[in-house]
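Asker: here is a sequence together with a model predicted from it:
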Amino acid sequence: MQIAASSALVTGGASGLGLATARRIIDRGGRVVIADISDELGSKAVADLGGGARFARADITDEAAVEAALDVAQEQGPLRFVVHCAGRGGDRSRVVAGDGTPGGLATFTEVVRINLIGTYNVLRLGAARIAALDTLDDGDRGAIVLTASVAAFDGQIGQSSYSASKAGVHGMTLVAARDLAGRKIRVNTIAPGVMDTPMLGRLRSDIRDRLAASVPHPHRLGAPDDFARLAVEMLENPYLNGQTIRLDGAIRMPPR
């Protein structure tokens, strides 16, 4: 598939992994609609990216808001691509707290609602739009990239909610690819490791250095553009389907 002359919806596109991906798509001649909850960051991202980008404020769990963002994306050209980067972290709550009380249910529910249900919402609504298009010469209609995490496989102590939500994204990837095969839509997922995103930027420099040193090779945090390069390959490569690919420098997270 060729990105040029097509439109893409990138959720969480106002910063970090999503912003880097939006930039890569525009560099390939595509047009991007950034869906994010921050008006300030969204406006800044559009200004940075130039004429190939527009912003649509959207909560990924809100059906009407996602549909409205998809409407904007379709105004930009044939909507053949969705890259879903939006999500949130967990709260590091253990199943049983130190004082013997059960872990909280409200935060667990909220993390799963945003990271898993939000992902499914974007997946189903985006796929329905792509499915209405004609197929291209290579037989594809479009492609979708989701975002999981190495926590789906190597969840650390206190990461029950986050690990469960991201394991769910991994679990739906092959099913979605099979569901959408008849529609000629490919679905793949990236499971990033320790990435240099704004969330990690709030940590002290010594903690960031320690995290970077824990990566076998290369000894650094993952760059947002590392993610973007893989996302674009997943969009364009016609035989890449139903896969969750770890992007982590060979790291395997310790228990804590």
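Answerer: Cool, the structure landed. Numbers count the residues shown, from 1 in each chain.

Asker: hey, let's count contacts and neighbours off CA atoms from now on
Answerer: Noted.

Asker: longest helix of this structure?
Answerer: helix 160-179 (DSSP state H).

Asker: helices or strands up against that one?
Answerer: helix 105-112, strand 142-147, strand 185-192 (3 or more Cα pairs under 8 Å, 6 or more residues apart in numbering; DSSP states H and E).

Asker: check the ones you listed for me and report the most buried one.
Answerer: strand 142-147 (a mean of 28; mean count of other Cα atoms under 10 Å).

Asker: one more structure, for comparison:
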Amino acid sequence: MRIGVLGCGWLGLPLAKKLVSKQHTVKGSTTSLQKLPDLEEHGIKSYYIELFEDVIQGTITQFLDELDILIVDIPPGLRKDPNSSFIAKIEQLCSCIVLSSIEQIVFTSSISVYAEGYPFPTHTEDSTLYSSTRSAEQLLAAEKLIKGLPQTSLILRLGGLIGEDRHPVHNLAGKTLKNGSAPINLVHRNDVISLILNSLKWIESIPTLNVVYPDHTPKKIYYQDKAEMIGLKPPTFEHSGKPTGKIIHSKAEELIPNFFYQQKV
């Protein structure tokens, strides 16, 4: 298949490499001109593309040309720029997609669109969505824009991403935290990549999937054990007030043939 990965970052680049290894024709985009040669070295036809609220810089038309599937993996970027509009950026992208020959779209979203509470609510792909934060509000609006396109789409709501070179415990070590009894909702990057590869044949039949490893250990136990395991100072947890959290269930193993979570968080 001819597949484009819009956003060859921490998740998108290894995904694009894996697609190349499976003999797909792959285009990849980056917002860094310096990274273009690295993509080419791995057999990925590279493009500089950067989405703004009023324009898309780079060769977006050439990137989208002659693609069968587009995988959109671009973060909202609201932590860096809280006043920016991810919705406007996706609107710019959709105006280009609708003119392209693309047949199917995979869009990476987040489980932040589900409400937290106490007792901890359990959410599936069929749960009511909740936009209490600006990030969740914009992600929900972006999902709606993607679903409104004539192309078939699959929305992937990812849990907290971890990998061999990335784990939140490194930032939490030695700190005093809240919500120690709240459950974790994490997923390993390798499992996300595996799910995307396995889902490409089934996009037409699955509109939305949560992508979360089925382990919901309380944060206090999980992060303290993980810190000790790798030789870091364990975080401590306050016990004041009611904790808030949520438990995210995924139908991925049920709906995607030959897929199951393998990478323990």
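Answerer: Alright, I've got the coordinates. Note that the coordinates shown come from a computational prediction; the quantities given were computed from them, not determined experimentally.

Asker: may I have the TM-score of the superposed chains?
Answerer: The TM-score (TM-score structural alignment, normalised by the length of the first structure) is 0.63; 200 aligned residues with a Cα RMSD of 3.7 Å.

Asker: in JSON lines, list the helices and strands packed on helix 160-179 of the first structure along with distance to A213 of the first structure.
Answerer: Output for these, formatted as JSON lines (distance: least, Cα to Cα, whole Å):
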{"stretch": "helix 105-112", "distance to A213 of the first structure": "29"}
{"stretch": "strand 142-147", "distance to A213 of the first structure": "24"}
{"stretch": "strand 185-192", "distance to A213 of the first structure": "16"}
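
Asker: any idea which of the ones you listed gets closest to P224 of the first structure?
Answerer: Closest approach to P224 of the first structure among those is made by strand 185-192 (9.8 Å; Cα to Cα).

Asker: right, and the helix or strand after the closest one?
Answerer: helix 198-201 (DSSP states H and E).

Asker: how far does the helix or strand following that next one sit from its chain's centre?
Answerer: With elements assigned by DSSP H and E, the helix or strand that comes after helix 198-201 of the first structure is helix 205-213. Its chain's average C-alpha position is 24 Å from that of helix 205-213 of the first structure, according to Cα atoms, centre = their mean, to the nearest Å.

Asker: next secondary structure after helix 205-213 of the first structure?
Answerer: Next along from helix 205-213 of the first structure, by DSSP H and E: helix 224-236.

Asker: what's the angle from the longest helix of the first structure to strand 142-147?
Answerer: Angle, helix 160-179 of the first structure to strand 142-147, by axes from the mean of the first three to the mean of the last three Cα atoms, to 10 degrees: 160 degrees.

Asker: what does helix 160-179 of the first structure rub up against?
Answerer: 89-95, 107-109, 111-112, 115-116, 119, 146-149, 151-153, 155, 185-189, 241-244 (Cα atoms under 8 Å, 6 or more residues apart in numbering).

Asker: picking up where we left off before, D59 of the first structure is nearest to which of the helices and strands packed on helix 160-179 of the first structure?
Answerer: helix 105-112 (13.2 Å).

Asker: what helices and strands are in contact with that closest one?
Answerer: helix 160-179.

Asker: in the helix it packs on, what counts as buried?
Answerer: 160-170, 172-174, 176-178 (16 or more other Cα atoms under 10 Å).

Asker: I245 of the first structure in helix, strand or coil?
Answerer: strand (DSSP: H, G, I helix; E, B strand; the rest coil).

Asker: for R189 of the second structure, see how far away the equivalent of it over in the second structure is.
Answerer: Using TM-score structural alignment, the equivalent of I245 of the first structure in the second structure is L209. Using Cα to Cα, to the nearest Å, L209 of the second structure is found at 15 Å from R189 of the second structure.

Asker: wait, I193 of the second structure touches K17, no?
Answerer: No: counting by Cα atoms under 8 Å, K17 is not a contact partner of I193 of the second structure; they are 10.3 Å apart.

Asker: what's the match for S135 of the second structure in the first structure?
Answerer: Per TM-score structural alignment, S135 of the second structure is aligned with Y162.
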